[in-house]
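J.: Sequence unavailable; structure follows:
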């Protein structure tokens, strides 16, 4: 690691150099508020240990005496264990193994940090970048890939068929303000949804979100990013029960591209979200698609001039899903080139559970809203890592 100004400008090319530039691992970086600019060169792999050796999921199992294979065998709902929540020593050991992984691959980003990828090949692989309790953070021009959780947890009560759930997003924004996520590419690496194994008849999901904004974060802008094939892409708002989120979660999303994603683009609770000039693309039929815009509890989603390319297998009524919300504003949507109201389509398909057409606010702070038909070309040209202009 080199620094042209040792007090605040760093050029890094390894995971350990990156962590050091941010103030260290664990809470040391989380509480570090010194202004720092960090330039990332090439690929940083979060599984690379401080001594340069590569850890693996097996490393964390060996450190703790845990076996994910034993966990899977023990809690098979179709075996003697049945449809009960996992419990006992294996659950405790799994928590220890998960903590060992977090110490290696999870990196906090504190206040007053700017992280910029250099050129078109800067990437961080295998990490959960967590912007937590921070103010004034910028992340630009990076590919952030594959935040694999080595130890997914089985939840038999999550849907009628159960689900495997993971701990890590590629980027998490928690209790943070004034955050700008710009010109990045976020993906699932070698494990997009169609590459996942099936365990207990359910996808063995090793990822959570690509970019989640939760826990009363506020004043966040997400611009000119690419979200590559993934299931749960972006959650805004922690849970229905977190009423502390009221009055926060003011988020702007513009000129992002979402390709072959399953859901949450975004799903909103409580937040006042400005969603304009985004481009959604389905390159063909795929079985993990559910919806794009989730209207959750006390949400205020304002969607304007977004372009959606749906596969013929999907109807415009699927664009919106209702998760306890009562209203949103939608203006200027185009679906496959045609003017279409996704909200009208949803309400026509769900006449006993409709959504109102007024989010209760109007965005004030935009430089420009582009015509919907110009969105695909603009986003293709300018969105993602390596396209800074």
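T.: Happy to help now that I have it. Computed from a predicted model, the values in this text were never measured in an experiment. Residues are numbered from 1 along each chain as shown.
J.: only C-alpha atoms for contact and neighbour calcs from this point on.
T.: Fine.
J.: Would you state the helices of this protein in chain order?
T.: Across the chain, reading from the start of the chain, the helices by DSSP state H fall at 15-22, 27-30, 57-64, 68-74, 89-105, 342-349, 375-382.
J.: and the end-to-end length of stretch 16-27?
T.: Start to finish, the residues bounding stretch 16-27 are 15 Å apart (Cα to Cα, to the nearest Å).
J.: what does stretch 249-262 give?
T.: 22 Å.
J.: how far does that stretch sit from the chain's center?
T.: Relative to the chain's own centre, stretch 249-262 is displaced by 10 Å; criterion: Cα atoms, centre = their mean, to the nearest Å.
J.: related to what we said a few turns ago, would you mind finding the most buried of the helices of the chain?
T.: Per-stretch averages of neighbours, counted by mean count of other Cα atoms under 10 Å, single out helix 15-22 among these, with a mean of 22.
J.: just the angle between that helix and helix 89-105, please?
T.: Put simply, helix 15-22 runs at 80 degrees to helix 89-105, going by axes from the mean of the first three to the mean of the last three Cα atoms, to 10 degrees.
J.: tell me what helix 15-22 is packed against?
T.: Here helix 15-22 touches strand 9-12, strand 36-40, strand 106-109, going by 3 or more Cα pairs under 8 Å, 6 or more residues apart in numbering; DSSP states H and E.
J.: Is it possible to get a markdown table of those strands that adds distance to residue 227?
T.: Listed next are the helices and strands packed on helix 15-22 as a markdown table, based on distance: least, Cα to Cα, whole Å:
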| stretch | distance to residue 227 |
| --- | --- |
| strand 9-12 | 25 |
| strand 36-40 | 20 |
| strand 106-109 | 20 |
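J.: Comparison target, given below:
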């Protein structure tokens, strides 16, 4: 049983969800004659599950919390309003004091200079990943050769942009390395299911098969994605035609994604299978650092249940939402630059249970946040921060393909 106090019928602006991207908000915004009376009668109402909800609640996925939020948004909140979006000045540097967790943490190295982090070093939760080892491996120039090499494992070097390879099944103990500056897949996808110890480096991956992720990680551990370029067709067309750029679900764990460009897509990186898949709790530990997120609609990342450390990265032109902590997830967000990013950090979006966010030393330029639950989690490993003031120029030059030798 949950009680939601909703208020009287005075239109208000309370950082409403974008009606262009949310069906619940869209219905509320244009159907006040229908929604208004219900919102009034819903005041002090107690509902269980979907009992007592009107037929139009399907626009809100029959989620009581979402209905409550949008009612409160479109009809002025009273003593317990929904949290409003924090709109900083056009450019804001936000610093917060962080309390270390009881498990202890290693303070980051902050040199104050740009480019101090080692581009070749594996850092974060993915440490220990060795992939297919250090041998010369096999060089492939066709989809059939790639499929065969992937099934054998070891070091697989992709030479050239391979088109239409479909879904490549990945085995444990494999490294996929791109040759030169433009090697990878167009219309292909890597699928990891129940494997461990896999590396992707220097790969340009774009436009996966319909309904697929470029890199799909399920029930897999020790994964390193580094100096890759992940993209689709832009924020155009059907948002569900392609799925994610790099997703991790179903008890996956110990992942680092570094020096990678995420660009031109609806939904970049989902961590966590669903709101009901509680087995993800205690897993899904992911480090994102020195990445460029550009022209992405949302999920940069979106994380349920798990723990994400997101540092020294650049966010530009994210119209719906940026870092989305949900279902009790914990995120530490530090030394990032957000430019034109809506809800750059948010903890009460899309799920019934909020997440936690601990943010420090970020720069927000025309980029509001909505942190309803402040976290205290800190990283248990050592790492080097590059400052937010220079991070966009740094990752634009050094993230992605053609920068390192592999």
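T.: Alright, I've got the coordinates. Only a predicted model underlies this, so the values are computations on that prediction, with no experimental measurement involved.
J.: Dump the helices and strands packed on helix 15-22 of structure 1 into a markdown table; add mean neighbour count and distance to residue 364 of structure 1 as well.
T.: As requested, the helices and strands packed on helix 15-22 of structure 1 are arranged in a markdown table below (neighbours: other Cα atoms under 10 Å; distance: least, Cα to Cα, whole Å):
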| stretch | mean neighbour count | distance to residue 364 of structure 1 |
| --- | --- | --- |
| strand 9-12 | 20 | 35 |
| strand 36-40 | 22 | 30 |
| strand 106-109 | 28 | 29 |
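J.: Residue 245 of structure 1 is nearest to which of the helices of structure 1?
T.: helix 27-30 (21.0 Å; Cα to Cα).
J.: Which part of structure 2 matches that closest one?
T.: Under TM-score structural alignment, helix 27-30 of structure 1 corresponds to no residues of structure 2.
J.: Figure out how far that helix is from the centre of its chain.
T.: From the chain centre to the centre of helix 27-30 of structure 1 is a distance of 21 Å (Cα atoms, centre = their mean).
J.: Determine the set of other helices and strands touching it.
T.: The elements that helix 27-30 of structure 1 packs onto, with contact taken as 3+ Cα pairs under 8 Å, 6+ apart, are strand 106-109.
J.: sorry, back to before: tell me which of the helices of structure 1 sits nearest to residue 124 of structure 1.
T.: Taking Cα to Cα, helix 15-22 is the member of the helices of structure 1 nearest to residue 124 of structure 1, at 8.2 Å.
J.: quick one: that closest one to structure 2 mean distance?
T.: In the superposition with structure 2, the average deviation recorded for helix 15-22 of structure 1 is 0.6 Å (mean Cα distance after the TM-score superposition for structure 1).
J.: coming back round to it: same list (the helices of structure 1) but as TSV, adding distance to residue 290 of structure 1.
T.: What follows is these, written out as TSV (distance: least, Cα to Cα, whole Å):
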stretch	distance to residue 290 of structure 1
helix 15-22	35
helix 27-30	35
helix 57-64	31
helix 68-74	27
helix 89-105	29
helix 342-349	13
helix 375-382	22
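J.: before we move on, back to that, what about the helices and strands packed on helix 15-22 of structure 1, which gets the closest to residue 74 of structure 1?
T.: With Cα to Cα as the measure, strand 106-109 is the member of the helices and strands packed on helix 15-22 of structure 1 nearest residue 74 of structure 1 (28.0 Å).
J.: Residue 296 of structure 1 pairs with which position in structure 2?
T.: Across the two structures, residue 296 of structure 1 finds its equivalent in residue 326 of structure 2, going by TM-score structural alignment.
J.: With respect to residue 209 of structure 1, which of the helices of structure 1 lies nearest?
T.: Once these are compared by Cα to Cα, helix 89-105 is nearest, at 15.8 Å.
J.: Does anything pack onto the closest one? Which helices or strands?
T.: Counting contacts by 3+ Cα pairs under 8 Å, 6+ apart, helix 89-105 of structure 1 is packed against helix 57-64, helix 68-74.
J.: Out of these, which is closest to residue 147 of structure 1?
T.: When those are compared (using Cα to Cα), the closest one is helix 57-64, at 12.5 Å.
J.: In contact with the residue nearest to residue 318 of structure 1 when sequence neighbours are not counted, which residues?
T.: Across the structure, with Cα to Cα, 6 or more residues apart in numbering as the measure, the residue nearest residue 318 of structure 1 apart from its sequence neighbours is residue 291 (5.4 Å). Listed by Cα atoms under 8 Å, 6 or more residues apart in numbering, the contact set of residue 291 of structure 1 reads 262-264, 318-321.
J.: Which of those are retained in structure 2?
T.: Mapping the contacts of residue 291 of structure 1 onto structure 2 (both residues aligned by TM-score structural alignment, their matches' Cα atoms under 8 Å) leaves 262-264, 318-320 still in contact.
J.: In strands, which of those appear?
T.: In this view, those that belong to strands under DSSP state E are 262-263, 320.
J.: quick check, nearest of these to residue 112 of structure 1?
T.: Closest approach to residue 112 of structure 1 among those (Cα to Cα): residue 263, at 31.7 Å.
J.: close enough to count as contact, the closest one and residue 227?
T.: No - counting by Cα atoms under 8 Å, residue 263 of structure 1 does not reach residue 227; the two are 11.5 Å apart.
J.: got any residues that touch both of those two?
T.: Between them, residue 263 of structure 1 and residue 227 share the contacting residues residue 233, judged by Cα under 8 Å, 6+ apart.
J.: For residue 255 of structure 1, which of the helices and strands packed on helix 89-105 of structure 1 is the nearest?
T.: Taking Cα to Cα as the measure, those were each checked against residue 255 of structure 1, and helix 57-64 came out nearest at 36.2 Å.
J.: quick one: the closest one to helix 89-105, angle?
T.: 120 degrees.
J.: Give the aligned range of helix 57-64 of structure 1 in structure 2.
T.: No residues of structure 2 are matched to helix 57-64 of structure 1 when aligned by TM-score structural alignment.
J.: what packs against that helix?
T.: Using 3+ Cα pairs under 8 Å, 6+ apart as the contact test, the elements touching helix 57-64 of structure 1 are helix 89-105.
J.: gap between the helix it packs on and the chain center?
T.: Helix 89-105 of structure 1 has its C-alpha centroid displaced from the chain centroid by 22 Å (Cα atoms, centre = their mean).
J.: closest to residue 385 of structure 1 out of the helices and strands packed on helix 15-22 of structure 1?
T.: Of all the helices and strands packed on helix 15-22 of structure 1, it is strand 36-40 that lies closest to residue 385 of structure 1, at 12.3 Å by Cα to Cα.
J.: Name the residues that touch the closest one?
T.: With contacts defined as Cα under 8 Å, 6+ apart, strand 36-40 of structure 1 is touched by 7-13, 18, 21-22, 112-118, 122-123.
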